[in-house]
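J.: structure of the sequence below:
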Amino acid sequence: MKLFVIGNGFDLAHGLKTSYYDFKNYLDEENWAFLSSLESMYGLSVGGWMDHASDGMIKSVFENRLWKDFESKLSDIDETIIYSGEDIELGLEGGDIGVEDTLDDYWEDQYEFIKRLNDYLVYWVKQIDISNIVKKTNMISELSNDKFITFNYTLVLESIYNVDKYDILHIHGSLDKNDNLPIIGHGDKEKVSEMREVAREAKEEYNEKKYSIYNAIANYYERTLKDVESFIYSNKRFFESLEKVDEIYVIGHSFGDVDIPYFNKILKTVGDNTKWYVHFHELKDKLNYREILINKVGVSEDNITMLGSEDVFNI
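T.: Reported below is the predicted structural model:
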């Protein structure tokens, strides 16, 4: 039995406009001010030169890197700058009284910002038209008993390849009425624990300001966390169905840090001897993806075969 792990490159190969650049254009039309805040807040601004880039390949590479890294940036707050009072205007310079309430209000605003971003994401996915796209690979057969894990929000597998929806797990949600809606969040559970520990130590040292700051940041991290362990547990029956998988095809996925725990779970479920066939779009990704599989996921080098786009898609 085969398992297909599908990433955004799969949808892009089918001509769908699902890159960060496309989402950026959507936000630009819907709410330019919100987009500006988003890119400055999380360091996603690509600079004015990107709007006039003549090399489409450079533009695509840069934008897709941003899309891959975006969720990890949700847990990339420089709390030391906040502690020093240099980053945000919170009125903390007047003393430590009310610091925790002030910061909780600030991070509540940030959380509401993420929820608004999530709403825009859902609206954007809903307007992506997949009705006119055609099959681009012969690897996927509706007659097989293969399983699919997709990190995409679209329903290309169900609608275009006629894959039974019960053989598909949408990691980040989808627009299917029986599935969770698309959701944005980070996967750094350790960051929550790290902030809680700093807050605990500060409390023991009677440093009220430091305690309040780190506790408030921990609250924010906790609310924007995608709990991978809980998700895997709630879908344990699907993961148990992967025990007989002997071949894994990873197509269009760029192995962002947020998603690595899912690959760890897959490896643990299927066993060490399963063969991994990994698609890469650009030559520079070939070595990078292989190293991630070996060093971060734990796949044996002997079990990895790299596949170029010509090996996967009908080009």
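
J.: please make it C-alpha for all contacts and neighbour counts, starting now.
T.: Fine.

J.: what is the burial count for Leu283?
T.: By other C-alpha atoms under 10 Å, 9 other residues sit near Leu283.

J.: ok, it to Met57 distance?
T.: 13 Å (C-alpha to C-alpha, to the nearest Å).

J.: and if you look at Leu287?
T.: 19 Å.

J.: run through the neighbouring helices and strands of the top helix by length along the chain.
T.: Secondary structure of the chain per DSSP state H: the longest helix is helix 99-126. In terms of contacts (3 or more C-alpha pairs under 8 Å, 6 or more residues apart in numbering; DSSP states H and E), helix 99-126 is packed against helix 20-30, helix 208-223.

J.: in that helix, what counts as buried?
T.: Buried positions in helix 99-126, judged by neighbour count with 16 or more other C-alpha atoms under 10 Å: 99-100, 102-104, 106-108, 111, 114-115, 117-118, 120-122, 124-125.

J.: then stretch 79-88?
T.: Quick answer for stretch 79-88 (16+ other C-alpha under 10 Å): 82-83.

J.: rewinding a little: got CSV for the helices and strands packed on helix 99-126, with distance to Asp129 too?
T.: Listed next are those as CSV, based on distance: least, C-alpha to C-alpha, whole Å:
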stretch, distance to Asp129
helix 20-30, 13
helix 208-223, 32
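
J.: all helices for the chain, in order.
T.: With DSSP H as the criterion, the chain has helices spanning 8-13, 20-30, 32-41, 56-73, 79-84, 99-126, 156-159, 189-204, 208-223, 228-234, 236-240, 260-270, 283-292, 309-312.

J.: this one as well, want them side by side:
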Amino acid sequence: MSQLIIVGNGFDLAHGMNSSFGSFSNSISSNTKNQWLLALKKRYIDTGYDTWYNFEILIEEITRKWFVDYFDIVVKKEDINIIIEEINSINTPYSQIAKALMDYLAKEDKQYYKKLDSISKVIREDSYALNFNYTKLLKQYINSKNIHYLHGSLEEEFIVLGYKYSPRHKGMPFEARLFEKEILREVLNYRRYLSNKDLKDDIFQSRMNELYENLHTMFSGLGSIWFDYPEELDNKMMDETSNGVTKATYGYFGIPFKTKLSPNLDREMRKERLQKISLELNDYGEKNDFKPQPIKLNIELDKIEELLILGHSLEADLELIDELLYKMVNLRAIKMFVYDGENEKSIDEKIKTINKVSDIAIELVSY
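T.: Predicted coordinates:
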């Protein structure tokens, strides 16, 4: 029976790793903490001693409130540069927090953690895993080649620490969207793409900087059409695309697609783009018509028969979980690990989340 495992922070916690935001918060420098608290205070976000470190929830709330002020200034036609500077004062401490979290977890990850018999009994070495953690602990149980780090890893020196997209963010300036998970996953995807190019460190960093300068293209919805082509090329492109564009079923785990263009026009547009962007970014963008790249898993989801959920809250990454469950058409069994004393409401919410897309009875297993 093919087995897929979804792993969240509860897995690391169950082994004794101090990987909670609460534990990490004690290691944050006073300067970074004060900058973060000041940014929250400016947006009238009231936090207590045990809520200021709910980073992923708060960064979404703080940027959303910032957008309300931004929109008000645009309507009144006031100086927009002031509010743009303010979003940078929000992004800076949050970036520092993400870096500090990596440093903190790197120390925790070096510790020895004993394997749990309860997990060893149900998990197989040839299982596939979607790991939302950044640590290497899961490698004690299954072949590392079968582990896909959806949110980056300490080894890669990049992690996805942010919030899922919401319709409430529509129209938000790109400066305020840098910590959307979908955008961070795109950055991670490109880092992985470049890592296979054997680039020198300075070239690698230059290419990453270039991506940030062009990310708004990939998330504009226009794809390759967005580039500033000469008028003649624009007219040719509009003539061809008006006769039909390749349609793609949107999905986080879908198949890349390209707009249908004649070979000659495709070559002309590529030549024009290469005067503005690097070969690496162009070739990467072409894979999906300069739209967000699907997540490549190398897992045949339609052959998965058993799903294990190890310490993931599900709600935080609901858009991915939903699509995974829909694609696992031959799923027969779901097992969800819970820890002693876990809040019943929390367990019920996870079950309800799964039941929205699957009617399979869920077996609860204790760590």
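
J.: quick check: angle from the longest helix of structure 1 to helix 32-41?
T.: Interaxial angle of helix 99-126 of structure 1 relative to helix 32-41 (axes from the mean of the first three to the mean of the last three C-alpha atoms, to 10 degrees): 120 degrees.

J.: aligned partner of Phe238 of structure 1 in structure 2?
T.: Using TM-score structural alignment as the criterion, Phe238 of structure 1 maps onto Leu297 of structure 2.

J.: er, Thr102 of structure 1 I mean
T.: Per TM-score structural alignment, Thr102 of structure 1 is aligned with Ile82.

J.: about what we covered before: and the helices of structure 1: which comes nearest Asp176 of structure 1?
T.: Set against Asp176 of structure 1 and scored by C-alpha to C-alpha, those come closest in helix 156-159, at 9.8 Å.

J.: and that closest one, what's buried?
T.: Quick answer for helix 156-159 of structure 1 (16+ other C-alpha under 10 Å): 156-158.

J.: considering those residues, which is situated nearest to Ile217 of structure 1?
T.: Val156 (37.9 Å).

J.: excluding its backbone neighbours, what's nearest the closest one?
T.: Take Val156 of structure 1 and drop its neighbours on the chain: the residue closest to it by C-alpha to C-alpha, 6 or more residues apart in numbering is Ile130, 7.0 Å away.

J.: what is the burial count for the one you found?
T.: Neighbours of Ile130 of structure 1 (other C-alpha under 10 Å): 16.

J.: measure it to Asn288 of structure 1 for me?
T.: 31 Å.

J.: ok, Lys2 of structure 1 next?
T.: Distance from Lys2 of structure 1 to Asn288 of structure 1, by C-alpha to C-alpha: 24 Å.

J.: the more surrounded of these two?
T.: Lys2 (20 against 13).

J.: list the contacts for the more buried one?
T.: Lys2 of structure 1 is in contact with 145-147, 245-249, counting by C-alpha atoms under 8 Å, 6 or more residues apart in numbering.

J.: filter those down to the buried ones.
T.: 146-147, 245-249.

J.: need those in CSV (columns: distance to Ile184 of structure 1).
T.: Below are those laid out as CSV (distance: C-alpha to C-alpha, whole Å):
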residue, distance to Ile184 of structure 1
Asp146, 28
Lys147, 24
Val245, 29
Asp246, 32
Glu247, 30
Ile248, 26
Tyr249, 25
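
J.: any idea which of these is closest to Glu63 of structure 1?
T.: Nearest member of the buried ones among the contacts of Lys2 of structure 1 to Glu63 of structure 1, counting by C-alpha to C-alpha, is Tyr249, at 24.4 Å.

J.: show me what that closest one aligns to in structure 2.
T.: Match for Tyr249 of structure 1 (TM-score structural alignment): Leu308.

J.: contact partners for that match?
T.: Counted by C-alpha under 8 Å, 6+ apart, Leu308 of structure 2 has contacts 3-6, 334-337.

J.: closest to Asn133 of structure 2 among the residues you listed?
T.: Nearest to Asn133 of structure 2 among those, with distances taken as C-alpha to C-alpha, is Ile6, at 9.9 Å.

J.: what's the burial count for that closest one?
T.: Residues near Ile6 of structure 2, counting by other C-alpha under 10 Å: 22.

J.: isn't it up against Asn133?
T.: No - shown here, Ile6 of structure 2 and Asn133 do not form a contact pair, counting by C-alpha atoms under 8 Å, at 9.9 Å.
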